[in-house]
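This is a predicted model, with the sequence first.
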Amino acid sequence: MRDLYIWLLRLLLPLVLVRLCWRGLSNPDYWKRIKERFGFIAPLSTARVIWIHAVSVGEVRATVPLVRELMSRYPDYTILITTMTPTGSAQVRQLFDDSVAHCYVPYDYPSAVSRFLDRTRPALAIIMETELWPNIFHLCRERSIPVFVTNVRLSLPSTDKYRRFAGLVRTTLQQVNRFAAQSHADAERLYALGAAPESVEVTGSIKFELNGGASLRESAEVLRLAWGQGRPVWLAASTHASEEEMVLAALAELKQQPRFADMLLVLVPRHPERFSSVAKLCRKQGFQTALRSDTPGAVDPAVEILVGDTMGELPLFFAAADCAFIGGSLVPIGGHNLLEASAVGKPVVFGPHMFNFQEISLMTLERGAGVQIRTPAQLAPAVSDFLGNANRRDRAGEAGRKMVEENRGALAANMRLIEQLIK
């Protein structure tokens, strides 16, 4: 089955290159460092390497507690982080600077993967969430490089997609030494797809290990003063195409109420290539709009929307806002991580499409740390309920903070498994 997959990849190579060029039209960074995607990287000078693959921004942010713990426990190892996207690459550099090695992950061609492994020689491969690469996994097993897939989440839609290639997926899963699943439901789906039961352990989500600390709180207080201490601030985080229109409609409805007339909406699109178009949309609809990159200090009280067009500041925005809407949930994307808001004690609102974070969203509702809406028309009332009721907002925020605190422990479980694999 893998032979067929390899031949299919070879046939698709022209389309892979066309897609890379096409994506470069909206984000020219896709045209840079193309050689890395085929394994042409500078050989690492160290003989001890722990390789972590995180697809893009969200996965990179999730690695932070893991990377810090690895650096502390294995100081004689180089940490190599690979990503697929330029935004993920930028996030690596912003979070870790030169304390880690970084490059793009190679495309899953045997020659590219072999070249990459020859030049990095990892002692362990850690794959964040559910990235299944048949050739990478096979060639790691062939070279006796343990593969650890961590923070695994498998939604029903993803499981159904994998079932279309049941033979290849089963063989790929069986190359993995250990899986760390977020929940029992994720573990059951791994079993159903062919993972060996003894290779799977339920550890919880490493995303509960968020801890911004005093520095984040202090920075958030300074930012909130710049935004306006007395005005309501609503954050719409990681929004997608067509969601911005829904958010702007809710904003217009809210501003009709005198108590929200001076409201500030901080709007952060998920993909950087959309920053400019979203800002134009806001202005076209008549809102006074500013860009965060142009407004690092005080925000003029006349500004109604601040578009978050910077990288790496979303945790700070969560901490400075009053409540947050989680994007990707009013459109069938599957939602994004709401724990960043909960960790800093902020209530969340999200739509019906949260299948990427099903367990966490259900826990959030059970704890009273947020609300789920079914239609865009319910967005304004849900936000109003939090912004207009300080007691309710504080109760929901505290429930979220406690939820995150009480569910920590995944990091310790992951480190135990990593120690076993490195030995």
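Right, received. Where do you want to start?

only C-alpha atoms for contact and neighbour calcs from this point on.
OK.

ok, now which ones touch residue 91?
57, 60-61, 311-312 (CA atoms under 8 Å, 6 or more residues apart in numbering).

Show me what counts as buried in whatever helix or strand residue 6 lives in.
If you go by DSSP states H and E, residue 6 is part of helix 2-26. For helix 2-26, the neighbour count (16 or more other CA atoms under 10 Å) marks 6, 9 as buried.

let's bring in a second one:
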Amino acid sequence: MVKRMFWRLLLGILSLLAAPLLVWHPRLRCTLKDRLGLYPNLPPKAGPWRFWLHGASGGDLVTLVPLAQSLKAVAPGSEIIATALTRSGIEMANRYKDVFDHVYGQPMDGLFAPHRAFPRLNPDALILEYAEIWPGLIHAARKHDAIVVLNNGRIAPENVIKYRFLSKVCGGIFQKIDAFLMRNEDEARCVRAAGAQSDRVWVTGNTKFDALKGPESFERIQKLKHGLRIPNDVDVWTCGSTHEGEEGILLNVFKKLRKTVPELRLIIAPRYTERGSRIVDLAIEKGFHVWQRSQGDVTEGEHVDVYVMDTMGELQAAYGLATITFVGGSLVPRGGQNILEPAAESKAVLFGPMMATQKDLVEALVGRGGIQIQDESHLSKVLTSLFLNPDERVSLGTMAAHQVAQIKGASQKNAHHILDILKQRAED
């Protein structure tokens, strides 16, 4: 009882302190009503089940789309609620209104926000993405008889002790999770070591693979190419999902490449679009002519060296028009980003050494169209070689696309696991 009161008080204090950020910070902006769990009262379910899917970012919500589709396929008529922590996550979820029936911002984990949210939404299952283990949400779910599932479970070895401590301090939350659907066996071992019951842990793969729609349409790629006014006879290097500290490195490499490939163009698509203006300033400082995509199409006759894609929804097309691609979050300690997106476009994919949260993707792609580089010098050397050897880069792109086609199916497995647990609960 004392422990429960302690962690509830702690969550309340942390939520109170975080409230201004959760409502007004540019990356987290959301209505106060959503943060307090004051959602609309949903009507009684018309179908068999109502699922609450939660992720942090826009990328998380994209990864949850194929799971939502699979749940609707195996349980026709079911409803899907989607929540996200970040503004980009909420915006991305709203792009999939055909999949997500209701979209809201994530409630704070304290100040009784989850306990206000659950009776209003009345879900049968709370499905948390990656490592979105929120004690308040989990306890509220169990109090309101909803099952709790971790989808694409991700726990690194160095975090096992932290999660074990979190579970104990917050009332044994790992014992309140009904299923841990992990991406690979290494992460399954980690979650068991952190306190998960072995009979609740399954290795099912990564639904991120299923989120790939395949190659972007030719029309969308050509529309972007025309909007950027990129000549047909020039090579393009697209760097996607870049983070703070990476763009300077990439611009330095680009300057070196220009000595070998004078007409080369660079597209930088930052992970967080609000960083666009800073990247523009950095590129200008290095002597390049820059165009910021949020300003619209490139002006007729304008010469551009570097395009900063600070817009939503155009990354896949930017990969599609590339000659070679690089995926960010991997030259700085951010754990990496989705390297399968450019692979689906039949492009050679380069990425850095810091891929701690994407190990399964690295294993899938290295040697099969993907190249993991070690530092700036290595990146420059590999890119120079590939730009001078078109047959090699085409071969790498073909292998990458073939590998993407081979590794799908986790969403359907996870949907069946979730349905089996719900049916078992109904029978008990």
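Perfect, I can see it now. Since the model is a prediction, treat every value here as computed from it, not as a measurement.

List of residues touching the helix holding residue 6 of the first structure?
For helix 2-26 of the first structure, contacts defined as CA under 8 Å, 6+ apart pick out 30-31, 109-110, 134-135, 168, 273.

Sitting in helices, which of the residues you listed do you find?
110, 134-135, 168 (DSSP state H).

For the second structure, just list every one of the strands.
Listed in chain order, the strands of the second structure (DSSP state E) span 50-55, 79-84, 102-105, 125-129, 147-153, 179-182, 201-203, 236-242, 265-270, 290-292, 306-308, 324-327, 349-351, 370-372.

Rebuild the ones you listed as a markdown table, extending it with distance to residue 141 of the second structure and mean neighbour count.
Shown next, in a markdown table, are those (distance: least, CA to CA, whole Å; neighbours: other CA atoms under 10 Å):
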| stretch | distance to residue 141 of the second structure | mean neighbour count |
| --- | --- | --- |
| strand 50-55 | 10 | 25 |
| strand 79-84 | 14 | 24 |
| strand 102-105 | 17 | 22 |
| strand 125-129 | 7 | 24 |
| strand 147-153 | 7 | 26 |
| strand 179-182 | 14 | 28 |
| strand 201-203 | 19 | 19 |
| strand 236-242 | 33 | 25 |
| strand 265-270 | 35 | 25 |
| strand 290-292 | 44 | 22 |
| strand 306-308 | 42 | 23 |
| strand 324-327 | 37 | 27 |
| strand 349-351 | 39 | 27 |
| strand 370-372 | 41 | 22 |
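
and those strands as a markdown table, adding distance to residue 339 of the second structure?
Shown next, in a markdown table, are the strands of the second structure (distance: least, CA to CA, whole Å):
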| stretch | distance to residue 339 of the second structure |
| --- | --- |
| strand 50-55 | 19 |
| strand 79-84 | 22 |
| strand 102-105 | 27 |
| strand 125-129 | 19 |
| strand 147-153 | 16 |
| strand 179-182 | 19 |
| strand 201-203 | 21 |
| strand 236-242 | 9 |
| strand 265-270 | 14 |
| strand 290-292 | 24 |
| strand 306-308 | 19 |
| strand 324-327 | 6 |
| strand 349-351 | 7 |
| strand 370-372 | 8 |
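
Wait, residue 361 of the second structure touches residue 341, no?
No: contact status for residue 361 of the second structure versus residue 341: not in contact, 10.8 Å apart, counting by CA atoms under 8 Å.
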